[in-house]
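Visitor: what follows is a predicted structure for the sequence shown.
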Amino acid sequence: MAFEKQSEQMASGKGFIAALDQSGGSTPKALGLYGVTADMYDGEEAMFDEIHAMRARIILAPDFTNEKVIGAILFERTMRGEINGKPTAQLLWEDRGIVPFLKIDKGLEDQANGVQLMKPIPGLSETLADAKGFGIFGTKERSVIHEANAEGIKAVVAQQFELGKEVVAAGLVPIIEPEVNISSPTKAEAEDILKSEILAQLDALEDGQDVMLKLTIPTQDGLYDKLADHPRVMRVVALSGGYSTEEACDRLSRQPKMIASFSRALTEGLSKQQSEGDFNAALGGNITKIFNAS
């Protein structure tokens, strides 16, 4: 069964998860870094066509295989699209050996109590059923912690796990992502509170309610080792959070029980104008750096 094979790859495979899930709000910026400015496309549809072409180019690159990339997180439109006439998630698993995930959150609420909770997710049960139909293995859902506010952090983690249980009930594996802002003056303190809240939620899960965690690389090395060893945790992955590829990889290399799940760091230095050879070399270099740090 594909699910068992994918579970094994996510739990113990060597490599990292590529985050290819920029949504409507972050797409113009991602395209700009790729050398596609707003005057080069007309309207939202054309913008999404451009980002889909960028993602397809990455996915089809020679180094983008499960030798180093064990999973990839997709934006919903990417899941519903095709690459070379094949649904994206199916191509990822069947042709590249990469486990497909789907970003399901719909953005963030305004900041309160030092955090940003997730906005409501309309049509969630239908989206999860569709994801299962497309061959998606798991989901990703992001909130953000800006300050070491115990009440706010508790609310973020509770919301994340509530949603995670819905995802598990739909037969998928959730990547729970309570990001800690790397610029927060109370980052280390926030991470201590976050760890305690996550442990409490993990201890309350039943057998079979397995999750993954996507966390900011902690200030204190090894802080999340206990989470990685928890029987309900399939894997702990790290987000780059605005660090450069170099710094993110350096910090990650000091976390023996975390692997990368980078977005911007993966695509750093890529542009639409590059020849295939230059593009593949630049992407291959980023993949190797992130793989080595993982």
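Guide: Yep, it's here.
Visitor: only C-alpha atoms from now on, for both contacts and neighbour counts.
Guide: Fine.
Visitor: ok, now which ones touch Ile17?
Guide: By Cα atoms under 8 Å, 6 or more residues apart in numbering, the contact list for Ile17 reads 69-73, 237, 259-262.
Visitor: ok, and here's another one to check against it:
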Amino acid sequence: MNQSQLDRMKNGKGFIAALDQSGGSTPKALAAYGVMEDSYSNEEEMFDQVHEMRTRIMTSPAFSSEHILGVILFEQTMDSKVEGKYTADYLADHNIVPFLKVDKGLAEQENGVQLMKPNPDLDETLRRANERNIFGTKMRSVIHEPNEEGIKAVADQQFEVGKKIIAADLVPIIEPEVNIHSEKKEECEEILKKEILNHLNDLSEDENVMLKLTIPTKANAYKELVEHPRVVRVVALSGGYSRDEANEKLKENDGMIASFSRALAEELRFNQTGEEFDKAMKSAIESIYDASVNKK
């Protein structure tokens, strides 16, 4: 593991940009960017379009280590190049820590939650991640209802896979998202915190994780997780909130930094001039950085 990257993730000021839209979410991300489905005729062309978008983001002058600590990549992005270098190497050269999304999407809802789909190729993905100089990984489940059995299953699965990732000398970002539209969101968060703490307390001193969590209803509800010795960093997903709303909520939570996707890119369009694009990027990045660093 790269110790300087670990130290940067643990102590650096800034946030993580989530550029890891998958095959399922890429059409929506491209549409929000102004690239409609009739602009590409197959999956390969779709991923070429989204790589162009991600490359434009990552090479913008506004996108620098002054504000950005890390970037979460999609598998194709890891294997693609930015300015002639594999994406993770390009980011590392700019002092930005690369992560890889490794889950294969969500299973059908059961017991109020969606677990991760089976991932038989995980070992091979982790081998390739090391080959491509990736620092850590991310994997997402979703919680819809305060069902104790379901939430326990989510935490169990996340940490079971997380330990395999740690064994591969990578740092896992555990992401059990709580649906922001859940009618009992705060209840879900209380159960989830208890389950996460149980797993954190079982980790050995050389097993460390990051957590990516929905911004809690009750400010600082996750303070115990932020301060836990086995947690490198707690990052927040925007979860469908607008950037302004996500930023305001994030400011209320000490120690949590952003890991936004849609909220980061919401004002970016493919037909913007370079000047317009960079101005929109700068505004987004500075506001998210401020919410991550300056708390109420």
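Guide: Structure's in. What do you need? Here the structure is a predicted model, which is why all the values come from computation and not from measurement.
Visitor: TM between them?
Guide: Overlay of the two chains. TM-score (TM-score structural alignment, normalised by the length of the first structure): 0.99; 292 aligned residues with a Cα RMSD of 0.7 Å.
Visitor: before we move on, the earlier item: only whichever of the contacts of Ile17 of the first structure are buried, select them in ChimeraX.
Guide: The following ChimeraX line selects those of the contacts of Ile17 of the first structure that are buried, judged by 16 or more other Cα atoms under 10 Å:
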select :69,70,71,72,73,237,259,260,261,262
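Visitor: relative to Asp192 of the first structure, which of the contacts of Ile17 of the first structure is nearest.
Guide: When the contacts of Ile17 of the first structure are compared for distance to Asp192 of the first structure (Cα to Cα), Val237 wins out at 17.2 Å.
Visitor: tally of neighbours for the equivalent of Ile182 of the first structure over in the second structure?
Guide: Counting by TM-score structural alignment, Ile182 of the first structure corresponds to Ile180 in the second structure. Neighbours of Ile180 of the second structure under the rule other Cα atoms under 10 Å: 19.
Visitor: and Ile180 of the second structure, which of the three is it?
Guide: coil (DSSP: H, G, I helix; E, B strand; the rest coil).
Visitor: go ahead and confirm it touches Gly239.
Guide: Yes: in terms of Cα atoms under 8 Å, Ile180 of the second structure counts as a neighbour of Gly239; the distance is 6.5 Å.
Visitor: tell me, what's touching these two both at once?
Guide: Both Ile180 of the second structure and Gly239 are in contact with Thr214, where contact means Cα under 8 Å, 6+ apart.
Visitor: residues in contact with the match of Ile182 of the first structure?
Guide: Residues near Ile180 of the second structure by Cα under 8 Å, 6+ apart: 214, 239-240.
Visitor: coming back round to it: any chance of the contacts of Ile17 of the first structure in a markdown table, plus distance to Gly284 of the first structure?
Guide: Below are these laid out as a markdown table (distance: Cα to Cα, whole Å):
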| residue | distance to Gly284 of the first structure |
| --- | --- |
| Val69 | 11 |
| Ile70 | 15 |
| Gly71 | 16 |
| Ala72 | 16 |
| Ile73 | 18 |
| Val237 | 20 |
| Ile259 | 18 |
| Ala260 | 15 |
| Ser261 | 16 |
| Phe262 | 14 |
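Visitor: among the contacts of Ile17 of the first structure, which pair sits farthest apart?
Guide: It's Ile73 and Ile259 that sit farthest apart of the contacts of Ile17 of the first structure, by Cα to Cα, at 14.3 Å.
Visitor: count of neighbours near the closest residue to Ile59 of the first structure other than its chain neighbours?
Guide: Leaving aside its chain neighbours, Ile59 of the first structure sits nearest to Leu92 (7.5 Å; criterion: Cα to Cα, 6 or more residues apart in numbering). When neighbours are defined as other Cα under 10 Å, Leu92 of the first structure has 23 of them.
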